[in-house]
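1. with the sequence up front, the predicted model follows.
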Amino acid sequence: MSTEKFELIAPCHFGLEAVLKREILDLGYEISKVEDGKVTFLADAQGIADANVFLRTTERILLKVAEVKAETFDELFEATKALPWERYIPQDGKFWVAKANSVKSKLFSPSDIQSIMKKAIVERLKGVYNVSWFPEDGASFPIRVAFMKDVATIGIDTSGVSLHKRGYRQMTVKAPITETLASALIMLTPWKKDRSLVDPFCGSGTFPIEAAMMAADMAPGMNRSFLAEDWKHVVPRRCWYNAVEEAQDRVNLKIETDIQGYDIDAEALKAARANAKMAGVDSLIHFQQRPVKEFHHPKPYGFIITNPPYGERLEEKAALPQLYSEIGESYRGLDKWSMYLITSYDKAESDIGRKADKNRKIYNGMLKTYFYQFLGPKPPKRSQSQEKKEGTIE
């Protein structure tokens, strides 16, 4: 079964499909479709393991079962029943329709869609396995269905707990940015591991930690488990061993980095340090308690990548103009730096005192935010002999 090709669906934040597409291509898999908030690609069983272990910017990996058109519950029942569920779900499998959503479709009640589809799958499997009852005490197969204009895309979740949960974030502060979103935003910048990176509002440390994991080539999923590890008939055990072994071989913590996280909140920094340690990258990050107005850095050509306060609460809103003008002031004091910030605060540019060179709309959950990009000059190309002298070429 290992040579069998599957279609896999990788959901992501709206506006960040291009970053995820690049990641999938870099893993060596072929893209079949890019839509709003998801990328579909072709892979074998090894690809299911690789995608879960290595992809930084997707929320989960769904094994696509089918797309079916249904305008009535009868049609949905018959179409679902006609699918080859036995290819995926063994006789003792635990299966349920974990999530249903519907956009511009005649069938829109999630709970009705869920129960009709569950009944249809039970009917199908009763016929195949010749049983009238299922123990459902084996591996888990949560099914997800998304209706768009009366077409249902049906997939089985291979990941389980969302992939943004890398396993390192034990402690959080209020309104943290997810690990997948932080990764995608870093990847939208030209930052490389030999350049300085500072997050002056680091909170529980997500940006610096994700950057350090990238710098050390540490796979985001190497220290966690996935539902499909129990699907031995679909993904042989060795696929997971291969992925994790490759992930472990790639880690390199002996690199020189200049990654820093500042925050004025001592509790946040405590959380950030604990999380970095948990992620195994504490040696690559320097955390420090300091306000943004005291931020300066001697080196040129660095990056600020940050998620400053948005002022979601009224009493915080009043402090924003002052805060963003301090961000602008600190930024102007840096030599040839670039600054990338994600915020829903609509006066960010005027308070910073400079128009962003680029900005892109990104949905952070339901919140519309902007990723403002203030671009510094590119550093001069260094000659190889110079790099050898500085020891940056291995």
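-> Arrived safely.

2. hey, let's count contacts and neighbours off CA atoms from now on
-> Fine.

3. tell me, what residue is most central in the chain?
-> Central residue check for the chain by C-alpha atoms, centre = their mean: the C-alpha nearest the mean position is that of residue 180, 2.3 Å away.

4. name the residues that touch the helix or strand containing that residue?
-> Residue 180 belongs to helix 179-187 when assigned by DSSP states H and E. Residues outside helix 179-187 that contact it (C-alpha atoms under 8 Å, 6 or more residues apart in numbering): 13, 16, 19-20, 56-59, 163-166, 206-207, 210-211, 305, 364.

5. here comes the other one, which I'd like you to weigh against the first:
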Amino acid sequence: MANQLDLIVTTAMGLESVAAEELKKLGYDRLTVENGKITFSAQPVDICRTNLWMRTADRIRLKVGEFKALTFDSLFEQTKALPWADFLPENANFPVTGKSHKSVLHSVPDCQAIVKKAIVESMKKHYHKEWFTEDGPQYKIQIALNKDIAALSIDTSGDGLHKRGYRQLHNIAPLKETLASAMILLSRWTPDRPFVDPFCGSGTLPIEAAMIGQNIAPGFNRSFVSENWPLFQDGEWNRAREEADNLANYDQQLNIMGSDIDHKMIELSEHNALEAGFSGLITFKQMQVADFTSKQESGCMIGNPPYGERMGDLKQIEGISRDLGQLFKKYETWSFYFISSFEDFESFFGRKATKKRKLYNGRIRTDYYQYFGRKYPIRQETES
């Protein structure tokens, strides 16, 4: 395989710029940012680094080729012409998935079958074989058609990157780890400041904050499908993990608290914090949001309050929004950040957000309401 690769970082809608900022901090530049994805040139070791370090990305994909395809014959021939043997070993297990949007070739099953056949023909020519056992490492190939442009890529992650490995148990409507990280990164919270999540549920926001605060790579305690690829024969994965371990600041003191009105959620959060390695470092407390008190200055409250039919009735949502507004008045040096699909959130909170950003919680379109505290450095806040 060539040393120079094209990687695609996929994200949820609305998180592209946050993920791009992460990539820049990891040292990558010349990024091409589009809806739901970021493309950039990289080396093989960067597959390891990005999978380990990206907090807000869904997956890291290896781009094989891209071309216009208006007929099945064109799709077959152009797929066959790509250098598949540079990526797939002789015994590769390569299932093909697909999707099509606003394209002439709209039958996804047909496109998948054609791509699979074309890859087999390409490999026959290179390996001089008529049959492939497919009993080796997995290379999950995707054919994605968008406005007649066919993009072929290989998944390097396996399970989605939101699966950090610590949340074996969760509540009914959990906040995705990648979205939780994005909310924290957008707040510009730093580990020297208090952090509070008054609706902690299964503990995702406090745990993600702890990982950010101690600079722990979110993928450090999980595995990735590409770890088994022959491409990585020179210890790239081991070196990337050693780098992540060396960069972590396990001694960083943290002041993080999660609370919830449901004692079962507190037990769940404590269990997940233990799995994540933060037992005793994060405080969890059963409490309704109106009872929150603190003598500390310049704290950061980030939360996912109940909203929608799935998570609470309208009166409850209105009451919680009012309670949050009262806290903001009481704690003038604190900054408050809440994600909600409740359209009247600002009205019941009692004031317009300093800044508002559209985000998607799964398929639910939400707004991220940001209220900046009086003494918090405005110079940093406006960067988000």
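-> It's in. On a predicted model such as this, the values are computed, not experimentally measured, just so you know.

6. quick one: TM-score?
-> Once superposed, chain against chain, the TM-score is 0.95 (TM-score structural alignment, normalised by the length of structure 2); 378 aligned residues with a C-alpha RMSD of 1.6 Å.

7. what lines up against the residue nearest to the centre of structure 1 once you look at structure 2?
-> Aligned counterpart of residue 180 of structure 1 in structure 2: residue 178 (TM-score structural alignment).

8. the strands in the stretch 101-250 of structure 2, which residues?
-> For the stretch 101-250 of structure 2, the strands defined by DSSP state E, counting those that start in this stretch cover 141-146, 149-155, 195-197.

9. single out the most deeply packed of the ones you listed.
-> strand 195-197 (a mean of 26; mean count of other C-alpha atoms under 10 Å).

10. how far apart are that one and its match in structure 1?
-> Here the mean offset of strand 195-197 of structure 2 against structure 1 after fitting is 0.6 Å, by mean C-alpha distance after the TM-score superposition for structure 1.

11. buried ones in stretch 156-171 of structure 1?
-> 156, 157, 158, 159, 160, 163, 164, 165, 166, 167, 168, 169 (16 or more other C-alpha atoms under 10 Å).

12. name the nearest of those relative to residue 359 of structure 1.
-> Nearest to residue 359 of structure 1 among the buried residues of stretch 156-171 of structure 1, counting by C-alpha to C-alpha, is residue 164 at 24.1 Å.

13. quick revisit: okay, and which of the contacts of helix 179-187 of structure 1 map to helices?
-> 19, 20, 206, 207, 210, 211 (DSSP state H).

14. what about burial for those residues, which qualify?
-> 19, 20, 206, 207, 210, 211.

15. quick one: which of the residues you listed is nearest to residue 321 of structure 1?
-> residue 207 (23.6 Å).

16. that closest one pairs with which position in structure 2?
-> Using TM-score structural alignment, residue 207 of structure 1 pairs with residue 205 in structure 2.

17. give the contact list for that match.
-> 177, 180, 181, 184, 197, 302, 303.

18. go ahead and confirm residue 284 of structure 1 touches residue 261.
-> No - with contact defined as C-alpha atoms under 8 Å, residue 284 of structure 1 does not count as touching residue 261 (11.1 Å).

19. with neighbour numbers in mind, choose between those two.
-> Counted by other C-alpha atoms under 10 Å, residue 284 of structure 1 and residue 261 do not tie: residue 261 has more neighbours, with 28 against 22.

20. that one: which element?
-> strand 259-263.

21. residues in structure 2 aligned with the next helix or strand after that strand?
-> Remark: after strand 259-263 of structure 1, the chain's next helix or strand is helix 266-279, criterion DSSP H and E. Under TM-score structural alignment, helix 266-279 of structure 1 corresponds to residues 263-276 of structure 2.

22. mind reading off the mean deviation between the matching stretch and structure 1?
-> With mean C-alpha distance after the TM-score superposition for structure 1, stretch 263-276 of structure 2 averages 1.0 Å from its match.

23. buried stuff in that stretch?
-> 265, 266, 267, 268, 269, 270, 271, 272, 273, 274, 276.

24. now distance to residue 367 of structure 2 too, for those residues, in a markdown table please.
-> Formatted as a markdown table, the buried residues of stretch 263-276 of structure 2 follow (distance: C-alpha to C-alpha, whole Å):
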| residue | distance to residue 367 of structure 2 |
| --- | --- |
| 265 | 24 |
| 266 | 26 |
| 267 | 29 |
| 268 | 27 |
| 269 | 25 |
| 270 | 28 |
| 271 | 30 |
| 272 | 27 |
| 273 | 27 |
| 274 | 31 |
| 276 | 29 |
